[in-house]
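1. structure here, sequence nowhere to be found:
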């Protein structure tokens, strides 16, 4: 399952859910507030910019935002919101593609680093972020904490969300640190629409080592965009790394 096949025209068309889920106003406002604060008035680069969920409102704040994105259909969807002059985008892999110039902040949100399915790719992503940063610049990663404690012996799947018309199931390959998220959307009929996306999960300590290999160090880690304390029970984290001078 290639990422190019996952993020196709249909996925791009259905990706935005205005006012709900990751597009909930309170979540977006907190995300944009924190990123604008971390940017400190400098230029910003988003890895895997997608349809511009975060970049568009960030740019509307007056922040100079550039993106890197692998999927042409996702960029096409972004272009229905803003043009190239407002938010320029480089087509390419976030682990290797280069955007022009240097930045005060590079960010990677909503579990997207897990779309890189090999540890080496994730390490290259950290190094690519470091290449784009000004001295002392920051790299922000938002990632879920692996939910392995929910797996009883002999079971390799866990329901991560259940709501009217939707069921989300993750299947784990603990040997290779992989999971596949299965998204089942259904109505009153017998047929359901199924979407799948593969991921490589990583623990916070593993990301810290990737940062060290790229010449960065952990500056802060919180459970959410409002600065909640990260604990053993946190389901995700916002980690901020600073490029060492």
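-> Received the coordinates, thanks. It should be emphasised that the depicted structure is a prediction, and the values quoted were computed from it without experimental measurement.

2. contacts, neighbours, all on C-alpha from now
-> Will do.

3. for the helix or strand hosting residue 207, packing partners?
-> Using DSSP states H and E, residue 207 maps to helix 204-213. Counting contacts by 3 or more C-alpha pairs under 8 Å, 6 or more residues apart in numbering; DSSP states H and E, helix 204-213 packs against helix 119-132, strand 216-222.

4. could you identify the helix or strand that succeeds the last one?
-> Tracing the chain past strand 216-222, the next element assigned as helix or strand by DSSP H and E is strand 236-243.

5. who are the packing partners of that following strand?
-> Checking 3+ C-alpha pairs under 8 Å, 6+ apart, strand 236-243 ends up next to strand 133-144, strand 216-222.

6. winner for burial among the helices and strands packed on helix 204-213?
-> helix 119-132 (a mean of 21; mean count of other C-alpha atoms under 10 Å).

7. tell me the angle that one makes with strand 216-222.
-> 100 degrees (axes from the mean of the first three to the mean of the last three C-alpha atoms, to 10 degrees).

8. tell me which residues in the helix holding residue 207 are buried?
-> 204, 207, 208, 210, 211, 212 (16 or more other C-alpha atoms under 10 Å).

9. the structure to be compared is supplied as follows:
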């Protein structure tokens, strides 16, 4: 996931190694591959929005999908292209609210709160409308978001630290603005080379808001899960996996 760039603040090249180390341990790759495979029925054309350095895009291409990896950060896309080798990956530097690709996609993925990087209702609708315009008939959009209740459970500013290696760690500070539905995450990386910081700002939508925004964009929610194991979404879920299709599409099994 690359996030800040979608609102005009791409990640600088100096933090690419830090970005990779922070997100390397996420356990969603197999889940994304499994859900995309279930929705498409086999190798397909996939658009990965907010691709960052290609953590998911490269994995999807590795199982046979033709992947277009979209991000606004040129340094991240350069790193992705270097890693891709002969894999079927095309990189696209563009704002996710306003992009054009010549051919439609069977599946479009937005992982790790990428959807929340659109900071207004208008921008979220622009994004969803653009995704709808790029869907193949029968195609699906997969949105992977944190349940906003998780942010609100501890709305006071709080900080925690995580190891990144034997000589490095990241200190993460979360600042929740409940009225604005805004989360600011400040990362401070400390290692032998010194201290580096970078922020991420996201504006969350509740599942109900997402459903309405989708309807305003010619999409509808056809499935919702509490995780990539297809578990039921409940009041205890920390993750919200939402599958969208064009409003006139046939509903997938839940």
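-> The structure has been received and is ready for your questions. Small disclaimer: the values here were computed from a predicted structure and weren't measured.

10. TM-score of the superposition?
-> Once superposed, the chains reach a TM-score of 0.86 (TM-score structural alignment, normalised by the length of structure 1), with 235 aligned residues with a C-alpha RMSD of 2.4 Å.

11. ok so, going back, please produce CSV containing the helices and strands packed on helix 204-213 of structure 1, extended by distance to residue 142 of structure 1.
-> Shown next, in CSV, are those (distance: least, C-alpha to C-alpha, whole Å):
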stretch, distance to residue 142 of structure 1
helix 119-132, 13
strand 216-222, 10
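
12. which of the ones you listed sits closest to residue 161 of structure 1?
-> With C-alpha to C-alpha as the measure, strand 216-222 is the member of these nearest residue 161 of structure 1 (22.6 Å).

13. superposed on structure 2, where does that closest one end up, distance-wise?
-> Taken over the aligned residues, the distance from strand 216-222 of structure 1 to structure 2 averages 1.2 Å (mean C-alpha distance after the TM-score superposition for structure 1).

14. what range in structure 2 does that strand sit on?
-> Residues 219-225 of structure 2 are where strand 216-222 of structure 1 lands when matched by TM-score structural alignment.

15. for the matching stretch, what is the distance to the chain centroid?
-> 16 Å (C-alpha atoms, centre = their mean, to the nearest Å).

16. contact partners for the residue nearest the centre of structure 2?
-> For structure 2, residue 111 is the residue whose C-alpha lies nearest the centre (C-alpha atoms, centre = their mean; 2.5 Å). Contacts for residue 111 of structure 2 were tallied using C-alpha atoms under 8 Å, 6 or more residues apart in numbering; they are 1, 49, 50, 142, 143, 144, 145.

17. show me what residue 200 of structure 1 aligns to in structure 2.
-> Checking TM-score structural alignment: residue 200 of structure 1 goes with residue 203.

18. for that match, give its distance to residue 109 of structure 2.
-> As judged by C-alpha to C-alpha, to the nearest Å, residue 203 of structure 2 and residue 109 of structure 2 stand 19 Å apart.

19. next one: residue 215 of structure 2
-> 18 Å.

20. do residue 248 of structure 2 as well
-> According to C-alpha to C-alpha, residue 248 of structure 2 stands 20 Å off from residue 109 of structure 2.

21. tell me which of these two has more neighbours.
-> residue 109 (25 against 11; other C-alpha atoms under 10 Å).

22. could you look up the SS state of that one?
-> Secondary structure, DSSP: H, G, I helix; E, B strand; the rest coil: residue 109 of structure 2 is strand.

23. let me know the helix or strand that residue 160 of structure 1 is in.
-> Assigned by DSSP H and E, residue 160 of structure 1 falls within strand 157-163.

24. what's that strand in contact with?
-> Residues contacting strand 157-163 of structure 1 (C-alpha under 8 Å, 6+ apart): 150, 151, 167, 168, 169, 170, 171, 172.

25. what residues does the following helix or strand past it touch?
-> Using DSSP H and E, the next helix or strand after strand 157-163 of structure 1 towards the C-terminus is strand 166-173. For strand 166-173 of structure 1, contacts defined as C-alpha under 8 Å, 6+ apart pick out 156-162, 178-186.

26. please repeat the previous calculation with a cut-off of 10 Å.
-> Residues outside strand 166-173 of structure 1 that contact it (C-alpha atoms under 10 Å, 6 or more residues apart in numbering): 146-148, 151, 155-162, 178-187, 192-201.

27. PyMOL command to pick out the buried ones of these?
-> In PyMOL, selecting the buried portion of the contacts of strand 166-173 of structure 1, with burial taken from 16+ other C-alpha under 10 Å, looks like this:
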select buried, resi 146+157+158+178+179+180+181+182+183+184+185+197+198+199+200+201
